[in-house]
Every structure is written in structure tokens, then in C-alpha cells.
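Participant: Okay, sequence plus prediction incoming.
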Amino acid sequence: MAIVLSNSSGKPIYEQITEQIKSEILTGVRQAGEQMPSIRTLAKDLRVSVITTKRAYEELERDGFVETVPGRGTYVALQNRQALREEQYRRAEAKLLEAVEIAKGAGITEKELTGCLHELYGGGDA
């Protein structure tokens, strides 16, 4: 599993793990029914606490990305990938709306905000 963690990102480690696994599922890197690493294995590989990986898996399960089968492990959930993508899109849209409201209140122009988004998104390289 290619999860990259950053202590300086400002996001909790469990959230970084959750976001990256969601991305792998939404982009098809991880397929429905595929077994996930155990909580302990992932914790060891990432050099984080078991509590951190457990919380990430709980978030993934709550959001419908994985299913845990007692005594067997955790698996990528059978789901409608398009529905999950649309849900993530709605969440991003809500955050962008919040950013627009803040920008308008601060007198930041649409062009400035768009430039900021472009830069944050990777300058169009993605």
C-alpha cells in the first residue's frame, strides 16, 4: 500500500490514511472484494499506532468504503463507485462554497481564488 504520511500537513494521521485509501478505491487501484491489510500490519508498515489505523478503518467503514468481517479481515466494500464519487464531489463542492464565501468577505477576486485553487491542485499537472 503506497500511503505517504506527513507530520507537517496539519491533518491528523488517521485522516491522511483514510483519504488516501478512499482515493485508491475511487480510482480503481483497490477493487471491490479485495482484502485490506490488517490493522496491525498497516500500523507496522506505516510506523503509526494501531489506534490510528483502527480509527482510519472505522472511518472508511462508516463511509461505506470497506467492510469488516469478524475473524476474516477487512475488505473493500461492494459499492457503486459512481455514487461514492458523487458524494465526494458534493463534499468538495461544499468546501469550495465555504472558500468562496470567505474570499468574498475578504475582497478576494474570483481570479485570485481560481489561481489559488489551480496552484493548490498542482498547477494543472494532475
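Facilitator: Ah, there it is. Numbering: from 1, shown residues only.
Participant: use CA for all of it now, contacts and neighbours both
Facilitator: OK.
Participant: so how far does stretch 18-36 reach from one end to the other?
Facilitator: This stretch, stretch 18-36, spans 13 Å end to end (C-alpha to C-alpha, to the nearest Å).
Participant: same thing with stretch 23-42?
Facilitator: Stretch 23-42 has an end-to-end distance of 17 Å (C-alpha to C-alpha).
Participant: Put this next to the previous one:
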Amino acid sequence: MNIFIDNKSGAPIYDQIYSQIKNQIISGTLQEDEALPSIRNLAKDLRISVVTTKRAYDELEKEGFIYTVAAKGCFVAPKNVELLREENLKKIEDYMRKIAQLAASCNLTKRDILEMFDIIEEE
């Protein structure tokens, strides 16, 4: 598992860890029931506080991406297809908002955007 902390990003460190692990689970890089590094080991490897790592793991568990087995550690939860679909829908909505903002700055109409999408889809 690869986690990179960007101190210049402005995003909280726990959120960077959370996002990167979540993305690796969604993409399939981390497989169902795969063990994650212990909270202490990950904190040590990243040279951050155990509290920060625990917060990221707690968020992942709360959202159903990982589960914890007492005295064993944290593992990737079985993929919930509906949860993954919702995550992807949120991403699509975010991209669409950005497209709408860019389109407005270029005076593009909805029709122009749909034509562009049709061309891209055909490629």
C-alpha cells in the first residue's frame, strides 16, 4: 500500500490518508479482506501521529470501507456495490460542476457541452 503525504496540499493529513486508502479500495488496488498496516506501523512509516492514522482508519471503518478484528488488525471490507456506485456518482457530480463553471466562463451552452461529450464518447 502506497500512501504519500503532501504537506503543501492544505488538506489535513488524516484526510489524505483516508482518501488514498479509499481510492485504492475502490480501484481494486487493495483487495477484499486484505490486511492494512497497523495504525502504529503506518504512523511510524509516514512519520506522523498515531492519533492521525487512527482518525483516518476510523473514518474508513465508519463508511464501510474497512473493518477491524480485535487483536488482528484492520482489513479491507467486502465491496458494497451500492456504496461504490454512490462514491462514483459523487465524483461525477463534482466533475459536472467543474464543467459547468468552465463552460460558463467560455459562454458554452448545454448543447455545446453535450456535442463535445458525444464526440469524446465516439472516440
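Facilitator: Arrived safely, thanks for sending. These numbers were taken from a predicted model, which means no experiment stands behind them.
Participant: distance from the centroid: which residue in structure 1 tops it?
Facilitator: Residue farthest from the centre of structure 1, counting by C-alpha atoms, centre = their mean, is Gly107 at 30.9 Å.
Participant: Over to whatever residue of structure 1 lines up with Tyr57 of structure 2. Which of the three states is it?
Facilitator: Counting by TM-score structural alignment, Tyr57 of structure 2 lines up with Tyr57 in structure 1. With DSSP: H, G, I helix; E, B strand; the rest coil as the basis, Tyr57 of structure 1 sits in helix.
Participant: Number of residues surrounding Tyr57 of structure 1?
Facilitator: Close neighbours of Tyr57 of structure 1, defined as other C-alpha atoms under 10 Å, add up to 24.
Participant: Which single helix of structure 2 contains the most residues?
Facilitator: If you go by DSSP state H, structure 2 has its longest helix at helix 81-105.
Participant: Run the chain-centre distance for it.
Facilitator: 14 Å (C-alpha atoms, centre = their mean, to the nearest Å).
Participant: C-terminal to it, what's the next element?
Facilitator: Per DSSP states H and E, the first helix or strand lying C-terminal to helix 81-105 of structure 2 is helix 110-122.
Participant: before we move on, back to that, tell me what the longest helix of structure 2 is packed against?
Facilitator: If you count contacts as 3 or more C-alpha pairs under 8 Å, 6 or more residues apart in numbering; DSSP states H and E, helix 81-105 of structure 2 packs onto no helix or strand.
Participant: Now that helix: buried residues?
Facilitator: Neighbour-count burial for helix 81-105 of structure 2, counted by 16 or more other C-alpha atoms under 10 Å, picks out Ala100.
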